[in-house]
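> All I have is the shape, not the residue letters:
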């Protein structure tokens, strides 16, 4: 994350990753205040065993792009709602990357989806994550079916 003020949003990704049993690390690395450290983090990530990077930042939000410029690993950007533009600037900064330096971008404050996307990418290599993702989706489906029964009565065909 670009700042410790982003931690309440990043915690949502942490919760998802913990729930899925996906190992992770969390650090603060500002693209503007720590450019050398951010570049070193990105350049060394693969050698340290990292396979996907989630980068969260608000306002100018160049963290995901700065990381993507320094690694070929998948990078997922979380634009954080902050400042006068309520995250719209962060969204544009994160999603509008130059050709060849992609950043997958989730919704403003979409940390949970960033974690689910990272897990989906990792599931290509790790079947145990695939199973946990399927279990999560099934439990969500069942929960919604039950809530629908409570709100509207039993589901019946037309």
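Sure thing, it's come through. Bear in mind the structure is a predicted one, so any value in this text is a computation, not a measurement.
> alpha carbons only for contacts and neighbour counts from here, please
Noted.
> any idea which residue sits dead centre in this structure?
When Cα atoms, centre = their mean is applied to the chain, the residue found nearest the centroid is residue 114 (2.2 Å).
> Who are the packing partners of the helix or strand containing it?
Taking DSSP states H and E as the definition, residue 114 sits inside helix 111-122. Here helix 111-122 touches helix 7-20, strand 53-58, strand 75-80, helix 127-152, going by 3 or more Cα pairs under 8 Å, 6 or more residues apart in numbering; DSSP states H and E.
> tell me the most buried of those?
Ranked by mean neighbour count, the helices and strands packed on helix 111-122 are led by strand 75-80 with a mean of 31 (mean count of other Cα atoms under 10 Å).
> Distance-wise, check residue 131 relative to residue 54.
Separation of residue 131 from residue 54 (Cα to Cα, to the nearest Å) stands at 22 Å.
> Residue 98 too?
Noted for residue 98: a distance of 18 Å to residue 54, by Cα to Cα.
> Please dump the helices and strands packed on helix 111-122 into JSON lines; it should also carry distance to residue 93 for every row.
Output for the helices and strands packed on helix 111-122, formatted as JSON lines (distance: least, Cα to Cα, whole Å):
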{"stretch": "helix 7-20", "distance to residue 93": "18"}
{"stretch": "strand 53-58", "distance to residue 93": "9"}
{"stretch": "strand 75-80", "distance to residue 93": "8"}
{"stretch": "helix 127-152", "distance to residue 93": "30"}
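> want to compare, so here's the second one:
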């Protein structure tokens, strides 16, 4: 059982530090990857295919700013629960990312956390609670 954090950009990693601190403190297994839905789509699809085939119990936290396509793209390519994390930035200070994540079309099951400095913490705590259901 683990949490997989996928970042749309390496620049988003610092934003998730409170979440990583939580997982370290709670001894939650996790791994991180930087795979943009735009720049690394084929690599992202291959990675998700590997996760799907692993049979492991996983919750995915998808972190993205600006157009924030990553969480929705991940959600349609896996059966695992996905929690989208909007990252503040750009001319709209993350509002575009938040709307992109929470306004995915029907048949794209995707959870979303708020747009604030502790969003990464909330996402990791939520993902951990989902994992606890599998114990």
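Ah, there it is. Just so we're clear, the structure is a prediction, and the values are computed from it rather than from any experiment.
> which part of the second structure lines up with the helix holding residue 114 of the first structure?
On the second structure, the counterpart of helix 111-122 of the first structure by TM-score structural alignment is residues 120-131.
> List the buried residues for that stretch?
120, 121, 122, 123, 124, 125, 126, 127, 128, 130, 131 (16 or more other Cα atoms under 10 Å).
> what's near enough to touch the fourth one?
Read it as residue 123 of the second structure. Shown in contact with residue 123 of the second structure (Cα atoms under 8 Å, 6 or more residues apart in numbering): 19, 61, 83, 84, 85, 113.
> try the first one
Counting by Cα under 8 Å, 6+ apart, residue 120 of the second structure touches 15, 16, 17, 18, 19, 85.
> Need the counterpart of the fourth one in the first structure.
What that stands for is residue 18 of the second structure. Residue pairing (TM-score structural alignment): residue 18 of the second structure is matched to residue 12 of the first structure.
> Settle this for me: that match is touching residue 112, isn't it.
Yes - with contact defined as Cα atoms under 8 Å, residue 12 of the first structure reaches residue 112; the gap is 5.3 Å.
> before we move on, the earlier item: ok, the match of residue 18 of the second structure - contacts?
111, 112.
> just residue 123 of the first structure next, same as before
129, 130 are the contacts of residue 123 of the first structure under Cα under 8 Å, 6+ apart.
> swap the cut-off to 10 Å and go again
By Cα atoms under 10 Å, 6 or more residues apart in numbering, the contact set of residue 123 of the first structure is 117, 129, 130, 131, 132, 133.
> is it possible to export these to JSON lines including distance to residue 152 of the first structure?
Shown next, in JSON lines, are those (distance: Cα to Cα, whole Å):
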{"residue": "117", "distance to residue 152 of the first structure": "32"}
{"residue": "129", "distance to residue 152 of the first structure": "34"}
{"residue": "130", "distance to residue 152 of the first structure": "33"}
{"residue": "131", "distance to residue 152 of the first structure": "31"}
{"residue": "132", "distance to residue 152 of the first structure": "30"}
{"residue": "133", "distance to residue 152 of the first structure": "28"}
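> Greatest separation within those: which pair is it?
By the measure Cα to Cα, 117 and 131 form the most distant pair in these, at 14.5 Å.
> Now name the helix or strand holding the residue of the second structure positioned farthest from its centre.
Here the second structure reaches farthest from its C-alpha mean at residue 91, the gap being 22.1 Å by Cα atoms, centre = their mean. Residue 91 of the second structure is part of no helix or strand, with elements assigned from DSSP H and E.
> Tell me which residue of the first structure matches up with it.
Checking with TM-score structural alignment, residue 91 of the second structure has residue 84 as its match.
> re earlier: closest to residue 32 of the second structure out of the buried residues of stretch 120-131 of the second structure?
Using Cα to Cα, residue 124 comes nearest to residue 32 of the second structure of these, at 12.3 Å.
> on that earlier part again, next one: the residue farthest from the centre of the second structure from residue 101 of the second structure, what distance?
17 Å.
> Residue 42 of the first structure belongs to a helix, doesn't it?
Yes - assigned with DSSP: H, G, I helix; E, B strand; the rest coil, residue 42 of the first structure falls within a helix.
> how far away is it from residue 13 of the first structure?
19 Å.
> For the match of residue 91 of the second structure, list the residues it contacts.
Residue 84 of the first structure makes contacts with residue 59, as judged by Cα under 10 Å, 6+ apart.
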